[in-house]
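# Only the shape, not the letters, is given here:
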């Protein structure tokens, strides 16, 4: 291969820019021409493809979001859209594509690979919901954003002796809620993977107040339900003044942590190696701090498994 392109797709994640930087610089180091695709798969179909140089990725490793921008595309899901995307790449002599994103983005990469165009995926999503890797790019930064916010909320919760519900991202995966709950010493964590009886939440709150506890923090993953509705139920049932904070998209932004920058750099460089070795339809990941690779088709067929030992520990420490 002499020419490789890179794009970001789906929701943005802190560390995407660090991964783009690694792809560009490792590629140039290996004597390749690297092209950046703007606006994801939609931009690919529209021919928004430009050659990138070393300076194209200067001073971006510390920036959140993605300099290549991102967009969702219904047209790309069609055979015609995918054929058009391949045509645009071949028009410039590009022979491989690196896709940064989550499972939806990987589905697109797999479709192109099945049509004969080599692709490699880099897992970038704050949800940490991709099998085959211990961590995804962006998760650590989002986690630290939640932890910082929850620490500040705890200060005011203590001052006013209130219960606070903090709703965090995680439509189908509870990693952010569970890890932040454990890191913040929350009384309860409510996640999609575990059907937590409402009565248990109330019992913990009452037990805490009975021993003199003045405030409580409950972390709720958005996929389970509304934080506002949960707050109303708690106030009505437990008789405790309750406030709700929905963190929303603040969790996706901000400077990536050192951990995310290093992970993104390692995965970006590994993706170049895979394409140069003739391996396609693969996803790079990290397991036990070692770089790994898996077939995207296998990854998409597996469920995301949350580390339930952390959930058990959470319960043991929140007595």
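Okay, I see it. These figures come from a predicted structure and were not determined experimentally.
# CA atoms for contacts and neighbours, from now on please.
Noted.
# Share the number of residues neighbouring the residue lying closest to residue 77 once chain neighbours are set aside, please.
Closest residue in space to residue 77, ignoring its immediate chain neighbours: residue 108 at 7.4 Å, by CA to CA, 6 or more residues apart in numbering. Residue crowding around residue 108 was assessed by other CA atoms under 10 Å; the count is 19.
# Within the helices and strands, which one has residue 108?
Counting by DSSP states H and E, the element that carries residue 108 is helix 103-114.
# how about that helix: buried residues?
Neighbour-count burial for helix 103-114, counted by 16 or more other CA atoms under 10 Å, picks out 103, 105, 106, 107, 108, 109, 110, 111, 112, 113.
# if we take those residues, which one ends up nearest to residue 251?
residue 103 (19.1 Å; CA to CA).
# ok so, going back, can you list the residues that contact the helix holding residue 108?
9-10, 76-77, 82, 86, 99, 118-121, 130, 280-281, 296-297, 300 (CA atoms under 8 Å, 6 or more residues apart in numbering).
# can you give me the helices for this protein?
Listed in chain order, the helices of the chain (DSSP state H) span residues 16-29, 40-45, 79-91, 103-114, 139-160, 175-184, 198-210, 227-238, 258-276, 296-300, 308-317.
# between those, which gets nearest to residue 54?
Ranking those by distance to residue 54, with CA to CA as the measure, places helix 16-29 first at 6.2 Å.
# of all the buried residues of helix 103-114, which comes closest to residue 156?
Comparing those against residue 156 with CA to CA picks out residue 103 as the nearest, at 38.0 Å.
# circling back: now a ChimeraX select for only the buried ones of the contacts of helix 103-114.
Restricted to buried positions by 16+ other CA under 10 Å, the ChimeraX selection for those reads:
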select :9,10,76,82,86,99,118,119,120,121,130,280,281,296,300
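# So which of the contacts of helix 103-114 belong to strands?
Taking DSSP state E as the definition of strands, the contacts of helix 103-114 contribute 99, 119, 120, 121.
# Thought residue 283 was touching the third one, still the case?
Yes - at 5.6 Å, residue 120 counts as touching residue 283 under the criterion of CA atoms under 8 Å.
# who touches both of those two?
residue 271.
# any idea how far the residue nearest to residue 77 is from residue 42?
Computed with CA to CA, to the nearest Å, the distance linking residue 108 and residue 42 is 11 Å.
# With residue 71 instead?
Distance of residue 71 to residue 42, computed by CA to CA: 7 Å.
# how about stretch 176-194: buried residues?
Neighbour counts over stretch 176-194 (16+ other CA under 10 Å) mark 176-193 as buried.
# which residues touch that stretch?
By CA under 8 Å, 6+ apart, the list of residues contacting stretch 176-194 from outside reads 126-128, 139, 142-144, 146-147, 150-151, 168-174, 196, 201, 204-205, 216-221, 223-224, 306, 310-311, 314-315, 317-319.
# here's the one I want to compare it with:
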């Protein structure tokens, strides 16, 4: 293999740039040419592809977002669009592709793999919802952003004796809510992997109020529903002074943490090694702090599993 490409796709996540940097520099170290695909799969179809040098990825390891940009692309979901993408790659002599992104990005890589083009997936999403890896690039940074917000909101919740509902991102996964809720000392954590009723929320709130508790923090994963609507239900059931904060896209931004920079560097470099070894159709991940790789098609067939033990612990600690 002489030439490889790299693209970022789907929602951006802190650490994507560190992964791009690792791919480029690892490839050049092994005397490969590297080409960046700008604008995700849309850029692949349009042929927005440029050669990258060492200097192309200088001073980006600390930056959030992605210097290769990202975009949604409905056309790439079609066989015709996928074939156009492969034609663009072959036009530049690219023989393998590193795809950095989440679930949708992996599905694109899977499609290219099924068309016979070697791809390696690198898990880049704040949602931490990719099977086959304990952690995804950007999750730790997003988590710390949420925890910082919880700490600030708790200060004002205490001052005004209020109940705060904080809605966090995560798509259909509850990892951000669960980890941030446990780390931030939330009284209640609502995740899509666990069923709940309004009584499950209101009961502990009233019990805490009766023993003199002046404020509460409730974390709601967006996959559960609207934090605003849940806040209204709580207000109606308790008449407590209630406020809602929807953190939104601030969770995707910011300089990546050291953990995300290291993870991105390790995973990006390993993806290049797999292509050099002639192993396309794979995805890289981390398990027990060790790098792993697995069949990308098989991985997408596996369900995302959350640690229910952490949810049980949060309930025990929030009494």
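In hand now; what should we look at? Keep in mind that this is a model prediction, so the values were computed, not measured.
# The helices of structure 1: which one's closest to residue 58 of structure 1?
helix 16-29 (7.8 Å).
# Skipping its backbone neighbours, what lies nearest the equivalent of residue 245 of structure 1 over in structure 2 in space?
Using TM-score structural alignment, the equivalent of residue 245 of structure 1 in structure 2 is residue 245. Spatial nearest neighbour of residue 245 of structure 2, chain neighbours left out: residue 166 (4.8 Å); criterion: CA to CA, 6+ apart.
# doesn't residue 228 make contact with that neighbour?
No - under the criterion of CA under 8 Å, residue 166 of structure 2 is not in contact with residue 228, lying 9.0 Å apart.
# measure residue 223 of structure 2 to residue 112 of structure 2 for me?
When CA to CA is applied, the distance between residue 223 of structure 2 and residue 112 of structure 2 equals 29 Å.
# scratch that, residue 5 of structure 2
13 Å.
# Nearest spatial neighbour of residue 288 of structure 2, chain-adjacent residues omitted?
Take residue 288 of structure 2 and drop its neighbours on the chain: the residue closest to it by CA to CA, 6+ apart is residue 134, 7.7 Å away.
# want to throw the ones in strands among the contacts of helix 103-114 of structure 1 into JSON lines with distance to residue 66 of structure 1?
Conversion of these to JSON lines gives the following (distance: CA to CA, whole Å):
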{"residue": "99", "distance to residue 66 of structure 1": "13"}
{"residue": "119", "distance to residue 66 of structure 1": "19"}
{"residue": "120", "distance to residue 66 of structure 1": "18"}
{"residue": "121", "distance to residue 66 of structure 1": "16"}
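# residues of stretch 258-265 of structure 2 that come out buried?
Counting neighbours by 16+ other CA under 10 Å, the buried set in stretch 258-265 of structure 2 is 260, 261, 262, 263, 264, 265.
# Mind putting the residues you listed into CSV with distance to residue 67 of structure 2?
Below are those laid out as CSV (distance: CA to CA, whole Å):
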residue, distance to residue 67 of structure 2
260, 17
261, 15
262, 18
263, 18
264, 15
265, 16
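# Let me know the closest of these to residue 28 of structure 2.
Sorting the buried residues of stretch 258-265 of structure 2 by how near they are to residue 28 of structure 2, with CA to CA, puts residue 265 at the top with 14.5 Å.
# my guess is the closest one meets residue 22, correct?
Yes - applying CA under 8 Å as the test, residue 265 of structure 2 and residue 22 come out as touching, 5.1 Å apart.
# what number of residues lie near residue 149 of structure 1?
By the other CA under 10 Å criterion, the neighbourhood of residue 149 of structure 1 contains 17 residues.
# where does it sit relative to residue 217 of structure 1, distance-wise?
Here residue 149 of structure 1 is placed at a distance of 12 Å from residue 217 of structure 1 (CA to CA).
# swap in residue 72 of structure 1?
When CA to CA is applied, the distance between residue 72 of structure 1 and residue 217 of structure 1 equals 35 Å.
# ok, now residue 59 of structure 1?
Plainly put, residue 59 of structure 1 is 38 Å away from residue 217 of structure 1 if you go by CA to CA.
# just residue 58 of structure 1 next, same as before
41 Å.
# Counting neighbours, go ahead and name the busier of the two.
Looking at residue 58 of structure 1 and residue 217 with other CA under 10 Å, you find the greater number of neighbours at residue 217, namely 26 against 10.
# isn't that one right next to residue 167, touching?
No - look at residue 217 of structure 1 against residue 167 with CA under 8 Å: they stay out of range, at 10.7 Å.
# before we move on, back to that, can you pull the residues that touch both of residue 166 and residue 228 of structure 2?
Both residue 166 of structure 2 and residue 228 are contacted by residue 244, under the criterion CA under 8 Å, 6+ apart.
# Please say which of the two ends up with more neighbours.
With other CA under 10 Å as the criterion, residue 166 of structure 2 and residue 228 differ in neighbour count, and residue 166 comes out ahead with 27 against 17.
# thinking again about what came up before, next, show the common contact partners of residue 108 and residue 42 of structure 1.
The contact sets of residue 108 of structure 1 and residue 42 overlap at residue 76 (CA under 8 Å, 6+ apart).
# got the contact list for residue 47 of structure 2?
With CA under 8 Å, 6+ apart as the criterion, the residues that contact residue 47 of structure 2 are 37, 85, 88, 89.
# I'd like the buried residues of helix 103-114 of structure 1 as CSV, with distance to residue 51 of structure 1 appended.
Below are the buried residues of helix 103-114 of structure 1 laid out as CSV (distance: CA to CA, whole Å):
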residue, distance to residue 51 of structure 1
103, 27
105, 22
106, 23
107, 25
108, 22
109, 20
110, 24
111, 24
112, 21
113, 22
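# coming back round to it: compute the number of surrounding residues for the match of residue 245 of structure 1.
Counted with other CA under 10 Å, residue 245 of structure 2 comes out at 17.
# swap in residue 210 of structure 1?
Burial of residue 210 of structure 1, expressed as a neighbour count using other CA under 10 Å, amounts to 10.
# So it versus residue 123 of structure 1, what's the distance?
Spatial separation of residue 210 of structure 1 from residue 123 of structure 1 under the definition CA to CA is 45 Å.
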